[in-house]
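**Student:** sequence first, then the predicted structure:
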Amino acid sequence: MSTVLQDVQQLIAATGKHTLEAENTEGGSAYAFRARHLHDLPVFLKVLYPRPSGDLFAEPRLLVEATRTEGKGSNLARVHDAQRFGHDFVLVAMEYVDGGSVLSRLSGGPLPMMEAVCAAIGILQGLAQLHQALLFHRDIKSANMLISQRHGRIWPKITDFGSVARLAHASVSVTALRLSALYVPAEGWATPSRYDVRSDLYQVGLVLFEMAHGALPYNDDAYMDREARKELRELAETSGGGVDDCDRQKVVDRALARAKGVISFGKMQPYAPKSLACIINKAVSPAPAAQYRTPSETIGDLEALRLSDWRLAPCDEQYAANGWAGWDWSIGKDPKKPEQWVVLRSRQAATNFRRWAAADSARAACQLVMEAEA
């Protein structure tokens, strides 16, 4: 155990408020623990380092008010308490959510279509609450969206408030952070970098893409362009050996800045309609003027979608949707003609699927279903 970790644990014990149960090692930007408050309330503790450029203590204290709501309907993980302790740390005690992150959930594939849309609406509602308190999150990503359950669907909760910036008023911008390079919008790579409401919404667009289509590649090599590979070769020649992790990350960051559209690196599900693609493309546009301006504007477009609840079936290259136009649907390759896709349907909740149509691609087969009438 490191000396710093021991110091942190001793300082937490000295507050007399929490009993530590386990260290959380999923994130790498701060010390984090699962703990229990003295009133037997399960909490998630995060220990942050104050930044020289601002009063990190003030921001978490504001979050106590910003995340306070009546009932259990908020899409923000509630911050119960925040305090400076010792000379070097800030301790934030948050609501404990035990469903894991959206990123860990995506290891099993994309969410069902409507579940992804509803989850995105929930994230946007949480952001609206945060923005109303004149706070930008600046690090929206699937790893920072925790999962709880409500009404039988995923109920996302925004967490990890260590990057939150306080605003003087809603129309100003702040310096961008590049903690999660994959999620940095185009304006975040500019010099000087700027970040406003649209930048948070850009990151929600990427999370929606991942929930609907599957996680984007998290290996650096996926985003290496020709220029980046040339840089790495030159660095290796100059150093006479390998390239250290810090220099390599800088090369990758520059490649991501040039990419201006990382969703092109992800696999698109054939059942995703153009209407959803248009919303995602608007949210992640490299031109800030073309992006969504407010969470409510994005929510309005998502709520107007008319979609079947497509999902991946257990078998490879099979897709299913229940309750669309009064039928349950299944799409897969024709075992006798592998170049063809067969559409089967059954009355809702029945199991007697019968052949209904065929198409020359999965996307065309899904489109036939979407055009079906009850």
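**Tutor:** Arrived safely, thanks for sending.

**Student:** switch to C-alpha atoms for all contacts and neighbour counts from now on
**Tutor:** Fine.

**Student:** wait, Ala32 touches Val43, no?
**Tutor:** No - with contact defined as CA atoms under 8 Å, Ala32 does not count as touching Val43 (10.7 Å).

**Student:** quick check: neighbours shared by those two?
**Tutor:** Between them, Ala32 and Val43 share no contacting residue under CA atoms under 8 Å, 6 or more residues apart in numbering.

**Student:** which parts of the protein are strands?
**Tutor:** Secondary structure of the chain (DSSP state E): strands at 18-24, 31-37, 42-48, 79-85, 89-95, 135-136, 145-150, 153-158, 165-166, 311-312, 319-324, 327-333, 341-347, 354-359.

**Student:** relative to strand 31-37, how tilted is the fifth one?
**Tutor:** I take that to be strand 89-95. Counting by axes from the mean of the first three to the mean of the last three CA atoms, to 10 degrees, strand 89-95 points 50 degrees away from the direction of strand 31-37.

**Student:** burial-wise, tell me which of the strands of the chain comes out on top.
**Tutor:** strand 135-136 (a mean of 26; mean count of other CA atoms under 10 Å).

**Student:** what about the strands of the chain, which gets the closest to Arg105?
**Tutor:** Among these, strand 145-150 comes nearest to Arg105, with 8.6 Å by CA to CA.

**Student:** Leu124: which of the strands of the chain is closest?
**Tutor:** strand 153-158 (9.6 Å).

**Student:** mind giving me the packing neighbours of that closest one?
**Tutor:** helix 113-132, strand 145-150 (3 or more CA pairs under 8 Å, 6 or more residues apart in numbering; DSSP states H and E).

**Student:** below is structure B, check it against A:
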Amino acid sequence: MDLSTPPPDLYGRPRADTFFRFLTAFGDRYSPALGSPLLRRNPRRPYSRPTEALQLVVTARRQVAADVVELTLADPSGGPLPGWQPGAHLRLTLPSGRERHYSLCGDPADGAEYADRTDRADRTDPAERSRYRIAVRRLPDGGGGSAEIHDTLHPGTRLTARRPRNGFAFCAEPAVLFLAGGIGITPLLPMVREARRNDLDWHLVHTGRSADTLPFAAELRALDPARVHLRTDDEHGGPPTGTELLAHAPRGAAVYCCGPAPMLTAVQRALDASPAASLHFERFGAAPVTDGEPFTVRLGADGPELPVPADRSALDVLREARPDLPYSCKQGFCGTCEVRLLAGTPDHRDRRLTPERRADGALLPCVSRAAAGETLVLDV
């Protein structure tokens, strides 16, 4: 029998089977690569290419509350910017090299939002998003990013940024309660606009120390005075309780909360006894360490050893020895503070790194820890 000639098909035609022809071609291509990285990926998925950084320029700046400035950012050439959804944030690289994340507080559905502030009066296409808005509060005890923005970023300053990403997506449930603490209004403001546009049953409570500390107060009142509740500590004898905040929730509402850790903790504890049904949240401060054990980090194979107490993060300890170590959110999902693990067994607590990245030695010291007495050797 001549095995080199394919047998005829059901109709007597000497035609090779299409599936096996494809399978043979696949094998001819990948068989020589046994043991190579080619076989460690799905051949149907293209290699990912890093996206180019956005080039932005500050086109406007205004004071929106005590110690809070709003910046308007645009493409230097006046072109459109990538679209985004409520809850998204920008990762900015400041002139000093610091990287910081800031929530977008404009309206993603209104591309003509700033048409009257530009010399291009014909820019009225809602699909053309030509501006980003962020608001930043000066933090006296922060890492320098907010001070740099307040002191040095003025119209004309050039910046680079990553495309908008969203870790706090708005699901547009029929009934919604928004709870904002101070600068925590920034990711919620676009959500409020979206809820209003879709005729949802929504309410907003914006809290702060005093009226002058509440950003966008006039803008919020203009949306719907009956649904916007501005609540200040100085007028009510202190911060609100979780029960007081959740009393504004419609029956079965989804709660979207962004604010300081005590506010979020109070809301979480009061949720079960409230009319609300679910809670979505974003912190703008680091979460407290839970179930922490003391361990040690070593800076390089022969470097100094730094003890990490049970109630502090490895990032806090590392920054005392390496003040220039970058960081941003301290919550385990942004990835700015990533370091390389050389030795030791970590307890990964982040929400960003894949198992493959962890196996390759990536570690986020903002939240990841180790067992009691363990030493993690880091390449920093």
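**Tutor:** Perfect, thanks for sending it. Quick caveat: nothing in here was measured; it's all calculated off a predicted structure.

**Student:** can you calculate the TM-score here?
**Tutor:** Overlay of the two chains. TM-score (TM-score structural alignment, normalised by the length of the first structure): 0.24; 153 aligned residues with a CA RMSD of 6.8 Å.

**Student:** mind giving me CSV with the helices and strands packed on strand 153-158 of the first structure and columns for distance to Ile12 of the first structure?
**Tutor:** Listed next are those as CSV, based on distance: least, CA to CA, whole Å:
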stretch, distance to Ile12 of the first structure
helix 113-132, 27
strand 145-150, 24
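
**Student:** hey, which of those is tucked in deepest?
**Tutor:** Highest mean neighbour count among these (mean count of other CA under 10 Å): helix 113-132, a mean of 22.

**Student:** which parts of the stretch 151-300 of the second structure are helices?
**Tutor:** 185-197, 217-223, 233-236, 242-246, 261-270 (DSSP state H, counting those that start in this stretch).

**Student:** apart from its chain neighbours, what residue comes closest to Asn281 of the first structure?
**Tutor:** Counting by CA to CA, 6 or more residues apart in numbering, Gly205 is the residue found nearest to Asn281 of the first structure once chain neighbours are left out, at 7.8 Å.

**Student:** I'd assumed Ala283 was in contact with that neighbour.
**Tutor:** Yes - contact status for Gly205 of the first structure versus Ala283: in contact at 5.1 Å, counting by CA under 8 Å.

**Student:** and the helices of the stretch 151-300 of the second structure, which is most packed in?
**Tutor:** Each of the helices of the stretch 151-300 of the second structure was assessed for mean neighbour count using mean count of other CA under 10 Å. The highest is helix 185-197, with a mean of 23.

**Student:** for that helix, which helices and strands make contact with it?
**Tutor:** If you count contacts as 3+ CA pairs under 8 Å, 6+ apart, helix 185-197 of the second structure packs onto strand 175-181, strand 201-208, helix 217-223, strand 254-259.

**Student:** what's the angle between that helix and strand 254-259?
**Tutor:** Using the same axes, to 10 degrees: helix 185-197 of the second structure against strand 254-259 is 150 degrees.

**Student:** among the helices and strands packed on strand 153-158 of the first structure, which is nearest Thr15 of the first structure?
**Tutor:** Here strand 145-150 is closest among these (CA to CA), at 27.0 Å.

**Student:** now do the helices in the first structure.
**Tutor:** 3-15, 58-66, 102-105, 113-132, 197-213, 226-239, 245-259, 274-283, 295-303, 362-370 (DSSP state H).

**Student:** which other helices and strands does the third one contact?
**Tutor:** The one in question is helix 102-105 of the first structure. strand 145-150.

**Student:** now the strand it packs on and helix 113-132, what's the angle there?
**Tutor:** 110 degrees.

**Student:** how about TSV for the helices and strands packed on helix 185-197 of the second structure, with distance to Glu320 of the second structure added?
**Tutor:** As requested, these are exported to TSV (distance: least, CA to CA, whole Å):
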stretch	distance to Glu320 of the second structure
strand 175-181	29
strand 201-208	31
helix 217-223	38
strand 254-259	26
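
**Student:** Val57 of the second structure is nearest to which of these?
**Tutor:** Using CA to CA, the nearest of those to Val57 of the second structure is helix 217-223, at 24.4 Å.

**Student:** what's in contact with that closest one?
**Tutor:** 189, 193, 196, 228, 230.

**Student:** same question, stretch 264-273 of the second structure
**Tutor:** For stretch 264-273 of the second structure, using CA under 8 Å, 6+ apart, the contacting residues are 241-243, 245-246, 257-258, 277-279, 281, 283.

**Student:** before we move on, back to that, and of the helices and strands packed on helix 185-197 of the second structure, who's closest to Asn166 of the second structure?
**Tutor:** Between those, strand 254-259 lies closest to Asn166 of the second structure; by CA to CA that is 14.1 Å.

**Student:** show me what that closest one is packed up against.
**Tutor:** strand 175-181, helix 185-197, strand 278-283.

**Student:** next, the angle strand 201-208 makes with that strand.
**Tutor:** Using the same axes, to 10 degrees: strand 254-259 of the second structure against strand 201-208 is 20 degrees.

**Student:** flag every buried residue along strand 254-259 of the second structure.
**Tutor:** Along strand 254-259 of the second structure, these residues count as buried under the neighbour rule (16 or more other CA atoms under 10 Å): 254-259.

**Student:** run the angle between it and helix 261-270 for me.
**Tutor:** Going by the same axes, to 10 degrees, strand 254-259 of the second structure makes 150 degrees with helix 261-270.

**Student:** packing partners of the top strand by length along the second structure?
**Tutor:** Across the second structure, the longest stretch assigned as strand under DSSP E is strand 54-65. For strand 54-65 of the second structure, the elements it packs on are strand 68-74, strand 158-166, judged by 3+ CA pairs under 8 Å, 6+ apart.
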